[in-house]
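*Asks:* dropping the sequence and predicted coords here.
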Amino acid sequence: MARIEHFNNPNAPKPNSIVVAVTVFVQDEQGRVLLIQRTDNGLWALPGGAQDFGEHIAETAVRETREETGIEVQVTGVVGIYTNPNHVVEYSDGEVRQQFSICFRSQYVGGAPTTSNESSAVRWVEWEALDRLSIHPSMRLRIDHGFERRSEPYIG
């Protein structure tokens, strides 16, 4: 399913849903962050996705990271909660979702980068290389906050 990200766009369609979702900020031993290139829009992003029924939210973070990247993680904290009403995602099936995402900080446990039907590329990326990748501003904010190691989670 295709998706279009609308960010601070006054002509964006009005949202018709809010879904609890996660993103996961995890670094390897060299301090690189794990990113995927999404198959639905081609942008680089932290792994993540929607919570399933019967699942604790931290389990969502672990499952989504494994499914999209082949990497096993353990949740260690919260980078931030991202709820900007001016960020909506329009899907080809008619859903227009207002952003609601919890970005978790996680520790690398094991596994090797592996693509999935949601990720055409998976790799560990150095801070210095981020500006060379096509990353949505909302996602870049989460990545920047993850690298900042704030004492308190971002709430916005």
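*Replies:* In hand now; what should we look at? Numbering: from 1, shown residues only.
*Asks:* okay, CA-based contacts and neighbour counts for the rest of this
*Replies:* Will do.
*Asks:* H145 and V79 touch, don't they?
*Replies:* Yes. Using CA atoms under 8 Å, H145 is in contact with V79, at 6.6 Å.
*Asks:* tell me, what's touching these two both at once?
*Replies:* The contact sets of H145 and V79 overlap at Y154 (CA atoms under 8 Å, 6 or more residues apart in numbering).
*Asks:* structure B:
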Amino acid sequence: MSDKWLTWAKEIQAISQAGLTYTKDVYDVERYQRLRELSTEILEEYTDEPMEKIIDLFANETGYQTPKVDIRAVVFHEEKLLLVQEKSDGKWALPGGWADIGFSPKEVAVKEVYEEAGIEVAARQLLGLVDMHKHPHPPMASHIYKVFIACDWKDGKLQGGIETDHAAFFQKDRLPELSIGRNTHEQIEHLFTMQKETLPPFCD
């Protein structure tokens, strides 16, 4: 099934949110509010989520809508890559999560590694910035940019955290089942290539 309906719903939602933020006309407020309602009705029709949850996650923001930012730490050790097992689905991903207000991208990467893998790292450099819509991730209600930051292991012992069961380093040819909502196989393979070759940061 095509995911165009989700793209349309997100665009309608973004237009309505911007309109509600900037319009001064009372009649336009009604029109933009109706657009927001239509966007949530589309999601309710094509998903199993209740309207209350859709409104809370998808149509409850104010101001001009911009993409959300997901930051992932890339930690190599002896040519193996650090992955964490997510409690939510039992699958594996690079440690990371949403960007936090008051933290720089590097600070978020360091914090997420400590919280999800139990080790201290030093963030070194940007490896990539991608639009999840351009990659084979599952459909998402939000428009999301993903940031990859190289980090070096400094201290600590691997362990799970509040949101993760386990943390471990993996060889390229022995990867566990990946949580493709967080990282695709193609992204992971490219990071292994970057670890061996001097390549510029990727962006798309």
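*Replies:* Okay, I see it. Since the model is a prediction, treat every value here as computed from it, not as a measurement.
*Asks:* more neighbours, H145 and V79 of the first structure?
*Replies:* V79 (28 against 17; other CA atoms under 10 Å).
*Asks:* from E90 of the first structure, how far out is R3 of the first structure?
*Replies:* 5 Å (CA to CA, to the nearest Å).
*Asks:* neighbour-wise, which of the two wins?
*Replies:* Under the criterion of other CA under 10 Å, the comparison of R3 of the first structure against E90 puts E90 first, with 21 against 16.
*Asks:* nearest residue to the more buried one other than its sequence neighbours?
*Replies:* Of all residues not flanking E90 of the first structure in the chain, V96 sits nearest, at 4.4 Å (CA to CA, 6 or more residues apart in numbering).
*Asks:* gap between the one you found and Y82 of the first structure?
*Replies:* 17 Å.
*Asks:* can you give me the helices for the first structure?
*Replies:* 57-69, 137-148 (DSSP state H).
*Asks:* highest mean neighbour count out of these?
*Replies:* helix 57-69 (a mean of 22; mean count of other CA atoms under 10 Å).
*Asks:* what range in the second structure matches it?
*Replies:* Aligned by TM-score structural alignment, helix 57-69 of the first structure corresponds to residues 105-117 of the second structure.
*Asks:* contacts for that stretch, please.
*Replies:* 71-73, 84, 95-97, 99-100, 119-124, 149, 151, 158-164, 166-167.
*Asks:* could you flag which of those residues are buried?
*Replies:* When the contacts of stretch 105-117 of the second structure are checked for burial by 16 or more other CA atoms under 10 Å, the buried set is 71-73, 84, 95-97, 99, 119-123, 149, 151, 158-161, 164, 166-167.
*Asks:* select from those every entry located in strands.
*Replies:* Mapping those onto strands (DSSP state E) picks out 71-73, 84, 96-97, 119-123, 149, 151, 164, 166-167.
*Asks:* and of those residues, the nearest to L199 of the second structure?
*Replies:* Comparing those against L199 of the second structure with CA to CA places I149 closest, at 13.9 Å.
*Asks:* roughly how far apart are that closest one and A73 of the second structure?
*Replies:* For I149 of the second structure, the distance to A73 of the second structure - CA to CA - is 5 Å.
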